[in-house]
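*Asks:* Got a predicted structure plus its sequence, pasted below:
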Amino acid sequence: MEGETSCSNPLHDAREEFVSQWGTLGSAWGINRTMAQIHALLMTSPRALSTDEVMEALQISRGNANTNLRDLVGWGLIRVVLRKGDRKEYFESEKDVWKMFCTISRERRRREISPATEVVARCAESTKGLKDPDAQAFHDQMERLLDFLKLAERVSDAVASSEKNFVVKLAAKLFSK
């Protein structure tokens, strides 16, 4: 990252490694690599950064920075900060990891699980009562998938609205055996 120059700065090196790896992980999770890197940069920054600072740190274009910053605002993972007397917009990330997790869970439900549930429900409904064995098999599969997606919605809702301690205790019970 360009913003911090030093021959041997452990903080700079660690932040650079984290930002790079978060970008790689973001790609594996279906998130744009640059979006994940911007999120990592803001998540680890002690202060809000301007678009120019993000561009410089990650060596990305203004268009790429603006698009991904707006997407992160849309996800609710970062927010715009205005400074009195300054026309620039600054951006800061939520620092609370649990709140980030809940936000991502809620957004993934809204953007991915709910639309899939709607499609599968329509497909199940449109094949209900058909007598052809292939149609019945298709309908049965849609019903099983719909049951699973509805469960995923309930779990997502429960996690997103839960207190951290409750979920940690539940996870400990589930994974302690």
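*Replies:* Yep, that arrived.
*Asks:* contacts and neighbour counts: CA atoms only from here.
*Replies:* Fine.
*Asks:* Can you report how many residues neighbour Leu58?
*Replies:* Using other CA atoms under 10 Å, Leu58 has 19 neighbouring residues.
*Asks:* now the farthest one out in the chain, which residue is it?
*Replies:* No residue in the chain sits farther from the centre than Lys131, which is 42.3 Å out by CA atoms, centre = their mean.
*Asks:* part of a strand, is that one?
*Replies:* No: assigned with DSSP: H, G, I helix; E, B strand; the rest coil, Lys131 falls outside any strand and is coil.
*Asks:* before we go on, here's another structure to hold up against the first:
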Amino acid sequence: MNLPEAKAQFIQSWGVLGSQWGINRTMAQIHALLLVSAKPLSTEEIMEQLSVSRGNTNMNVRELIDWDLVHKVITPGERKEFFEAEKDIWKVATLIMYQRKKRELDPMVKTLNQLSNIEGEENDADVKAFTETVGNIKKFAGQAEKTLDTIIKAEENWFWGSFLKLFR
């Protein structure tokens, strides 16, 4: 398989994977393109290589920047904006986990906390079943939250530990 074919297959596969992260396919494909690009790309280059509109490209690049997965690069002598992806895959995975936690798990935990205090007789079978189910989901969500926090913090601790070793 030659490089253009491999690149196209990677971009398509990452697009499908992105849909499973909860982001749209085009956003994931732009991310994939920037991941495998040797140099930062302009909006025009992204549009041309993926055959997407300027508006779609701009919207998705901005969202990738919000997720901290893509960064704007200043190129001396150029008026165009250029973009590059975070290449450290551990950091990419951590950033995605953080965003998913913030966008999916945190609101669910907030809702579960609100649902924990329902009115009704404790001995009522329906109230008891509802409360028990919500409590179990809340417990599971709490464990998931702790696990994700541990993974996210592990990256921060590794960074600061490595950074501080430079000065010892």
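*Replies:* Everything's here; your move. All values reported here derive from a predicted model rather than from experimental measurement.
*Asks:* so what number do they get for TM-score?
*Replies:* With the length set by TM-score structural alignment, normalised by the length of structure 2, the two chains reach a TM-score of 0.86; 157 aligned residues with a CA RMSD of 2.0 Å.
*Asks:* thinking again about what came up before, in contact with the residue farthest from the centre of structure 1, which residues?
*Replies:* For Lys131 of structure 1, no contacting residues are found, by CA atoms under 8 Å, 6 or more residues apart in numbering.
*Asks:* Counterpart of Val134 of structure 2 over in structure 1?
*Replies:* Matched to structure 1 by TM-score structural alignment, Val134 of structure 2 sits across from Met142.
*Asks:* Quickly note the distance from the nearest residue to that match once chain neighbours are set aside to Val159 of structure 1.
*Replies:* Nearest in space to Met142 of structure 1, with sequence neighbours left out and distances taken as CA to CA, 6 or more residues apart in numbering, is Ala124 at 5.3 Å. According to CA to CA, to the nearest Å, Ala124 of structure 1 and Val159 of structure 1 sit 27 Å apart.
*Asks:* same deal with Leu146 of structure 1?
*Replies:* From Leu146 of structure 1 to Val159 of structure 1 the distance is 20 Å (CA to CA).
*Asks:* And the two? Which one has more around it.
*Replies:* Remark: of Leu146 of structure 1 and Val159, Leu146 carries more neighbours, 21 against 17, as counted by other CA under 10 Å.
*Asks:* That one in helix, strand or coil?
*Replies:* Applying three-state DSSP: Leu146 of structure 1 is helix.
*Asks:* Tell me where structure 2 has strands.
*Replies:* Assigned by DSSP state E, structure 2 shows strands spanning 41-42, 70-73, 82-85.
*Asks:* For the last one, give the aligned segment of structure 1 as residue numbers.
*Replies:* Matched against structure 1 by TM-score structural alignment, strand 82-85 of structure 2 falls on residues 90-93.
*Asks:* same question, the first one
*Replies:* Mapped onto structure 1 using TM-score structural alignment, strand 41-42 of structure 2 spans residues 49-50.
*Asks:* show me where structure 1 has helices.
*Replies:* 10-28, 33-44, 51-58, 62-75, 97-108, 114-126, 133-161, 164-175 (DSSP state H).
*Asks:* Quick check: the residue sitting nearest the centre point of structure 2 vs Val127 of structure 2, distance?
*Replies:* Centre of structure 2 computed as the mean C-alpha position; nearest residue by CA atoms, centre = their mean is Ile96, 2.5 Å away. Distance of Ile96 of structure 2 to Val127 of structure 2, computed by CA to CA: 37 Å.
*Asks:* again with Ile89 of structure 2
*Replies:* For Ile89 of structure 2 relative to Val127 of structure 2 (CA to CA), the value is 46 Å.
*Asks:* ok, how many other residues are close to the residue mapped onto Val109 of structure 2 from structure 1?
*Replies:* Val109 of structure 2 maps onto Thr117 in structure 1 when the alignment is built from TM-score structural alignment. Using other CA under 10 Å, Thr117 of structure 1 has 21 neighbouring residues.
*Asks:* Kindly confirm whether my reading is correct that Thr117 of structure 1 touches Leu149.
*Replies:* Yes: counting by CA atoms under 8 Å, Thr117 of structure 1 does reach Leu149; the two are 5.9 Å apart.
*Asks:* what does Pro4 of structure 2 align to in structure 1?
*Replies:* Using TM-score structural alignment, Pro4 of structure 2 sits opposite His12 in structure 1.
*Asks:* Okay, that match and Leu42 of structure 1: tell me how far apart.
*Replies:* Distance from His12 of structure 1 to Leu42 of structure 1, by CA to CA: 14 Å.
*Asks:* More neighbours: which of the two?
*Replies:* With neighbours defined as other CA under 10 Å, His12 of structure 1 and Leu42 compare such that Leu42 has more, 22 against 17.
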